[in-house]
Structures are given as structure tokens and as C-alpha cells.
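Participant: Have a look; sequence and predicted model below, questions after that.
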Amino acid sequence: MNDKQQSWMIYGATGYSGKLIVERAVKAGLAPVLAGRSEQKVKALAEQHGLDYRVFDIHALAKSDALISNIALVLNCAGPFSQTAEVMMQACLKQQAHYLDITGEIAVFEMAASLNQAAKERGVVLCPGVGFDVIPTDCVAARLKAMMPDATHLALGFDSRSGFSPGTAKTSVEALPQGGKVRKGGQIVTVPLAAKTRKIDFGAGEKLAMTIPWGDVSTAYHNTGIPNIEVYIPASPGMVKQLKRMNWFKPLLGLGLVQNFLKKRVDKKVRGPDQATREKLTTHVWGEVTNAAGERQTYRIQVANGYEVTADGSLLVAQALMGKHAGASGYHTPSTLMGAGLVEQLPGTVLSP
């Protein structure tokens, strides 16, 4: 292998998820190049683990993609990914480096899918969403498609008490003014926040659940081709009412002053769960398909805490792309790249009986 084939980068390495992934990589005997915009933070983390590092703001890549020269793969951990993914993807295409990230943002997945042909021509993989929740739900979707090939409707969901990291919280703030999202007839459409509710047994008893604009509205379609897709999470009646009220002043939530205020509150109050919390909280993942005849199939799995899934899953996919899957190209979801059994390779996964 040449130097480029051996070198890979974690951008956003000093964030909550980035640090977890760096720790797992070092423990596995790997030596990623660490990168981010804060020299003080990146240098300190690199020196702590004895790793090389680079310091640059993501937008500098638009002027000089050489900032990722001699890198075979970039794992982007810098959210919100609406602000980082496209620039990094374009730089990876120019430098012929595989691109991974840990987003759950619909727009990022759709943008990556639009670059499928360009990625094939450059011989690189674009695979955003190699963490939670996309790895588990993507694999559940693939299993359900195999169970019911003629499915016309897919519902996915997860019951997680993982808590938010700062990056995830800021992404949620950005998503509020955009409303809900579902897929109907193959197209992503905007619906009100908490547009639909239903009772769902995710794996630990029946709970009230509501629709959310999660990444699977995009990824599960590219994975399965099922034209109608919804994603659910548990929600209290009070939360549902609160979100429904927010539909009335949704445009105000997109104003710069409001967004800045909410994101500053995130910076002050959100830290992400500690190790003890992560270790004791597991996640139930559920999926359901129906066909035109009204037949129904369900599938459930249990996985580790969402941040554990992200750390283990992103590292597993990165290693595969630098190994047995190095010759792959084009846009992929986690399961189209690695197979529906990907989630079963992650520590803490328990299949339904």
C-alpha cells in the first residue's frame, strides 16, 4: 500500500463523537490524521494519542482541496453537516478520497446521492450516515425488503434515551423551521411537525410515537426502493402538542437571531452523555412494511447506545473502505455498501427471537 492508501482523516475530531471515534481507532491500533479548525484543541488531542494532525476551517477546502492531499478516506464528524458535508465531499471527489460522515440530515443524503455518477467516475465512495441511527435502521429496512419484496410502505423507528451531543442538538435546531418530512410516491414531501402519531412497540412495550424528519426518509428509499416511508420516535402527549403548536410560528424559527439564540443555549447546556450513561442505555429499533394487499411484516433489533453505535459503526466502515471494499465507488447507504448484516457486527446488537 502507498502512503495515501494508509492515510485517513477524522475531521471534527475534537467534537463529542469525534473524540469517541479517535479513542476507538487508537485502541484498534489505527493512526488517523486528526483535523479541525481549532489548532489548540486538535493539537492537544493529537499529542495525547501520538497522532499527526492538520488544522483548517472546512470552508478553506473550497479554495484548496490540497488540505486533504495524500488522504485515502475522510470521516467527517463536524456537524451540523449542512455546513460541512458538501464542501468536504467535493474536495474528496477532487482528491479521489472516500467520504464518510455521521449525519442524519436528509438534505445531506440527497445531495450525496446526486453525486453518485461523479463518485463512480472518480472511483470513490460517498457514504454519509455511518453511525446512529442510520446503520441500524438502514439494515432493518434491508431485512424488511427481503421479507416483503413487493412492499409499498415502510415505517421505521427507534426508542433511544441516548441524549444529545452538541452537534446533534444544533442539527435539530436547524431542522425545526423546515417542518416534518416523509416520502410519498417516491418523493420527499414536507408535512407539519409531528404530522402523524400512532402506538408502536419498538421492543420494550407499546408507546405513543410521532413522525420525525429523519435521514431514513432518504436513505431507506435508496436502499429499498419502497416509495412511501415514515420515521417514528416515542413522544409524550405533551411533546406532540408542543410540536404541533410550533407549526403555527415555524417560519420564525428559521430567523438568524432565533437560530443563534437556540444554538448558544446548546453550547451552554448540552454536553453529551458520559461513558457510564452510554454503557447502560440501549436502543430498540423497529420497522414495518406493508404491501398493496394489506399484508404486514415487522422486524426489531436492539443495539447499543447511539453514540456507541456511531463510534463502532463508523470505524468498521472506514476500515472496510481501506480494506476489502477499497475498490467500491458511487453513493451508498451503509447497508448497500456493507450488507444488511452490518449492524450485527457491532457490539451490543441483539436480534429479535
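Facilitator: Everything's here; your move.

Participant: Please make it C-alpha for all contacts and neighbour counts, starting now.
Facilitator: Will do.

Participant: Would you map the strands across the stretch 151-300 of the chain?
Facilitator: For the stretch 151-300 of the chain, the strands defined by DSSP state E, counting those that start in this stretch cover 151-159, 180-184, 187-191, 197-201, 206-211, 228-234, 283-291, 296-303.

Participant: Format the ones you listed as JSON lines; extra columns: mean neighbour count and distance to residue 135.
Facilitator: Output for the strands of the stretch 151-300 of the chain, formatted as JSON lines (neighbours: other CA atoms under 10 Å; distance: least, CA to CA, whole Å):
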{"stretch": "strand 151-159", "mean neighbour count": "24", "distance to residue 135": "12"}
{"stretch": "strand 180-184", "mean neighbour count": "22", "distance to residue 135": "19"}
{"stretch": "strand 187-191", "mean neighbour count": "16", "distance to residue 135": "20"}
{"stretch": "strand 197-201", "mean neighbour count": "16", "distance to residue 135": "20"}
{"stretch": "strand 206-211", "mean neighbour count": "20", "distance to residue 135": "19"}
{"stretch": "strand 228-234", "mean neighbour count": "23", "distance to residue 135": "14"}
{"stretch": "strand 283-291", "mean neighbour count": "22", "distance to residue 135": "11"}
{"stretch": "strand 296-303", "mean neighbour count": "20", "distance to residue 135": "10"}
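
Participant: take the one below as the second:
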Amino acid sequence: MKHLMIYGASGYTGRLTAKAALSLGLPLLLAGRSGEPLDILAKEIDVAKRVFALEDPTVLDTELADCAVLLNCAGPYLHTAEPLMHAAIRNGVHYLDVAAELDSYRLAEQLDASAAAAGVMLLPGSGGSVAMLGSLAGHVIKGMKNPRKIAIALHVSGTMSRGSAISAAENMTAETLVRKDGKLLPRSSSHVQMFDFGNGPVSGIPVTLPDLITLWQTTRIPDIETYVHVSGDAFPNGDLATLPDGPSETERQANRYHAAVEITDGDGSVRRARLDTINGYSFTPLAAAQAARRVLAGEAKPGFQTPLGLFGSDFAETIADTRIIDIQGRHQKERVMFLDHIEFAVTNANTSRRFYESALGSLGVECVISQNATQTRSGGTRHGLGADGYPRLWIHDDQPVNSPIHIAFSVPERAIVDAFYAAALAAGGKDNGSPGIRNNYHTNYYAAFVLDPDGNNVECVCQTNDGKMQTG
């Protein structure tokens, strides 16, 4: 009989996954590098165990000889994915893992051809956020004609396990990435986008998630952005080795996970949806065990695969209490700015365009239209900038620059005010008032002020009573 081997079974996620697999009646083998904790688990659930390290390929080949599926739960995956993927390909064993680190997915891309030639499937992210976000994006894509851009966010709440925190620290991507025109490129980390996880829009911070690879692998949608919204102590500081093994069952029950997606079609229309599910540390073992069960039953394709591509967009909703809800209504970015349009003369339109694109990037502002000297009444260059394709801020040169003007942008969260201030200073603006409450206006008037290259006073203000978007 061919087995499911869970490597890293004695870790926090590995233990939960082993128990989930056992409850499904799967032919289970426990494996890992540490003998003593593996002994304890093997005796507790009455399953055979194997203790081996990953340095010697011949040892790996021997240990995998009677396995059909290998589920890697041993982080950091920076150290474990490569030897285990290569061993899986050599031995005709399908490889699964629950990695949240980009390295595992890049490696799967690189090994796609050799895995396919060997008839072996590489399925990193078989559980966890990749399964969640893939199902969410796939649900929305099904109703679209020509989707061109995905902006997707994960809301993480509660605490991390010790292993996850150490893996994240060791694999922290040096730069924030985005997929643009099908290519992974660096992007600014100051651009904040609003997402509705079920209680009104909140800010999402750009991060490099593996969905930049998995969603591209499955959908070939050229533009993909990934974000995270964190609440609680999800990303701990200090000595990570002193952290608890992982959140307790009570803590997991108290902190559900959410995700939100916004997908733009070729005609400019936007569809949005959100996902509500159990805590990630509860979802991941259940999803990984179900994925292993289905692969053992023959549901496999050679080469690099994703949960969305293999199981379809309904996969996440088969796991415990998981729901995907379509969001109706206007595009969220339209709620960020209350300015219709304003135009003024500047010394150099191109210089000012670069400034405003950087300073207002956190509001979703970009250049929408540009006109050269033959197209303008002044005979100079003219740019129209805005969010969602509508030019609200117009600047032009080749006319006298008069006294400075004051422009104020209204936003729903104080975090966006902070992001505006930092980005504007980095773009060459001059401080004219750091973020804070302006009691001379009222007690909830949270604003920051920066002078642009021509001395115009640019303000970003949040006036809600708790610094968050109000709904109702």
C-alpha cells in the first residue's frame, strides 16, 4: 500500500495536519528531523514514524519508496522544499506543501518541466492562504469576459505560530513585488489600497505573497497585486524563539480569517468579493489533508499545479465554515477622494506629475491622460491624474505660476494620511505639518500637510471618529 508521508509532522501545523489526515482514514506515515517530538505524536495517534534529515539523497529515496504523496509541513521551506521536491521527482511521488514563502513556488516553476516529464505533480500551497485566495479569485473570474487585473488581500488576525514567525523572518522578501504585464517587478510599499472584508473598507498594505505566482500560473491575468491587512499580534516582534508553539484552540476560534478581491475586466468594469473562513491555523491542516486525500484518490496532473487549477474555485468552500460573498456597489477607490477636479499652473508639468504620482499613490492616484504642446491652449504640457480612470487633478506648464494654492484630499483611514505624508516627503515634498489631530478644526480632524515642488500646500485628511471608514 502506498502511503501519505507528512514531513515535519511534529511541528505545530504538522501535528494538526496529521490528525486531520488520520480522521479521513488516510494511509499515514509521520516523518521529520526531530526524533523525540515525533515519538510523542506517533504514540499519541498510533501511527508509524520515520526520522531522517534531508542532506543525503539516497536516504530520501529509501524513505519515499513506499509513498505516493509527500506533504511537506516543515518550515522554513527555504531549506526543505528543494531537497524534498527533487526527491519526489526522482521517486515518482506527488509533492504537496503548505508554504507561505515565495521560494517554494519559484522552485516549482523551475522544476515544472522535469516534474511533468516524471509524471509527478508539484502542488505547493495545497492548504492555507494560497488555497483561500485562489478560490476567491477564481469565483470572481468565472463571471468575467476578459479579466486583466487582480488586486487581492488577506486579513490576518490573531497570533502566529513560532515556526511560522521564524520562517517569515528568514524569508522576508527584500522588496515588495507586483506582477505587471505578466512580469514580477518591484513596487512601492507605500501604496495603500482599500478592501472590504465585511465591516467596511480598511487599508491593505502591499506585500509579496505567493499568489503573485499561483494566480498567474492558473489564470494568466497579466496584472496582479497582493496586500495584507493585519489586526492583533499577527506579526510578532522580539525573540521569536520564545513564542508559544502556536495559538490555542480558543485563540483560533476567536480570530477568523478574511480575504477580499477586486478584479478589473478589459472594459474597465470591476467585480469584488470577499471570503470569510475559520482561523488560518485551523483552515490549513483541514485543506491540506483534503488535498492529500484527493491526490491519493488519483486527482493529480503532472508538473507545477495550484489548488485553483487542480480543484477549482469551489475548493475553499469545502473546508469547514468557509463562505465566498459577492460585494455589490461602487468601486471602493471612489470613496477615497471627494475632489472632483482641480487645475493649476506649475513650473514643470513632468516634474510635478512625478511628484503627485508618488505622493498620492496611496490614494490610488495615477496619470490618466497627458497632452503635449500641440494639444493644449497654453502651448505647454498638461497631465490629468486621478483614481479609477477619471482625471480629477490637472496640472499644466507654460503659464505663469501664481501664488500657492491649497488642495485637500479626504480619505477614510488615518493610515492613508500617514502613508501620504511619508510618500510625499520621499518624493521631494517639504514638511508643512506632520500627521496628527488638528483640534482647531475639530477633535477628529487627522491631517498631514506637504508642500509640492511649487510651494502648493497639499493636505490629506481623515475626519472619522475612530480613524476608520464608517458604514451604515
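Facilitator: Received, thanks. Computed from a predicted model, the values in this text were never measured in an experiment.

Participant: TM-score for the pair, please.
Facilitator: Once the chains are laid over each other, their TM-score by TM-score structural alignment, normalised by the length of the first structure reads 0.86; 324 aligned residues with a CA RMSD of 2.2 Å.

Participant: Would you mind putting the strands of the stretch 151-300 of the first structure into a markdown table with distance to residue 6 of the first structure alongside?
Facilitator: Shown next, in a markdown table, are the strands of the stretch 151-300 of the first structure (distance: least, CA to CA, whole Å):
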| stretch | distance to residue 6 of the first structure |
| --- | --- |
| strand 151-159 | 36 |
| strand 180-184 | 40 |
| strand 187-191 | 39 |
| strand 197-201 | 45 |
| strand 206-211 | 42 |
| strand 228-234 | 38 |
| strand 283-291 | 34 |
| strand 296-303 | 31 |
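
Participant: out of the ones you listed, which comes closest to residue 109 of the first structure?
Facilitator: Each of these has some distance to residue 109 of the first structure by CA to CA; the shortest is strand 187-191, at 12.0 Å.

Participant: closest to residue 74 of the first structure out of the strands of the stretch 151-300 of the first structure?
Facilitator: strand 296-303 (25.5 Å).

Participant: Skip ahead from the closest one and say which helix or strand is next.
Facilitator: With elements assigned by DSSP states H and E, the helix or strand that comes after strand 296-303 of the first structure is helix 306-321.

Participant: ok so, going back, the strands of the stretch 151-300 of the first structure: which one's closest to residue 118 of the first structure?
Facilitator: The nearest among the strands of the stretch 151-300 of the first structure, by CA to CA, is strand 187-191 at 22.5 Å.

Participant: okay, that closest one sits on what stretch of the second structure?
Facilitator: The aligned range for strand 187-191 of the first structure in the second structure is 183-187, by TM-score structural alignment.

Participant: Sketch out the strands for the stretch 1-150 of the second structure, chain order is fine.
Facilitator: 3-7, 28-32, 49-51, 67-72, 94-97, 121-123, 147-156.

Participant: Ok, which of the ones you listed comes nearest residue 241 of the second structure?
Facilitator: strand 28-32 (19.4 Å).

Participant: got a list of contacts for that closest one?
Facilitator: Identification of contacts with strand 28-32 of the second structure by CA atoms under 8 Å, 6 or more residues apart in numbering yields 3-10, 18, 21-22, 38, 42, 47-53, 74.

Participant: go with 10 Å
Facilitator: The contact list for strand 28-32 of the second structure (CA atoms under 10 Å, 6 or more residues apart in numbering) reads 2-11, 14-15, 18-19, 21-22, 38-39, 41-42, 47-54, 63, 67, 69-74.

Participant: of the strands of the stretch 151-300 of the first structure, which approaches residue 105 of the first structure most closely?
Facilitator: Using CA to CA, the nearest of the strands of the stretch 151-300 of the first structure to residue 105 of the first structure is strand 180-184, at 10.9 Å.

Participant: Now do that closest one against strand 187-191, angle only.
Facilitator: Interaxial angle, strand 180-184 of the first structure versus strand 187-191 (axes from the mean of the first three to the mean of the last three CA atoms, to 10 degrees): 140 degrees.

Participant: what's the mean gap between strand 180-184 of the first structure and the aligned bit of the second structure?
Facilitator: Per the superposition on the second structure, strand 180-184 of the first structure and its aligned residues are separated by 1.3 Å on average (mean CA distance after the TM-score superposition for the first structure).

Participant: returning to what we had before: what's the ChimeraX line that selects buried ones from the contacts of strand 28-32 of the second structure?
Facilitator: To isolate the buried ones among these in ChimeraX, judged by 16 or more other CA atoms under 10 Å, type:
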select :3,4,5,6,7,8,9,10,11,14,15,18,19,21,22,38,39,41,42,49,50,51,54,63,67,69,70,71,72,73,74
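
Participant: any idea what residue 111 of the second structure aligns with in the first structure?
Facilitator: Checking TM-score structural alignment: residue 111 of the second structure goes with residue 115.
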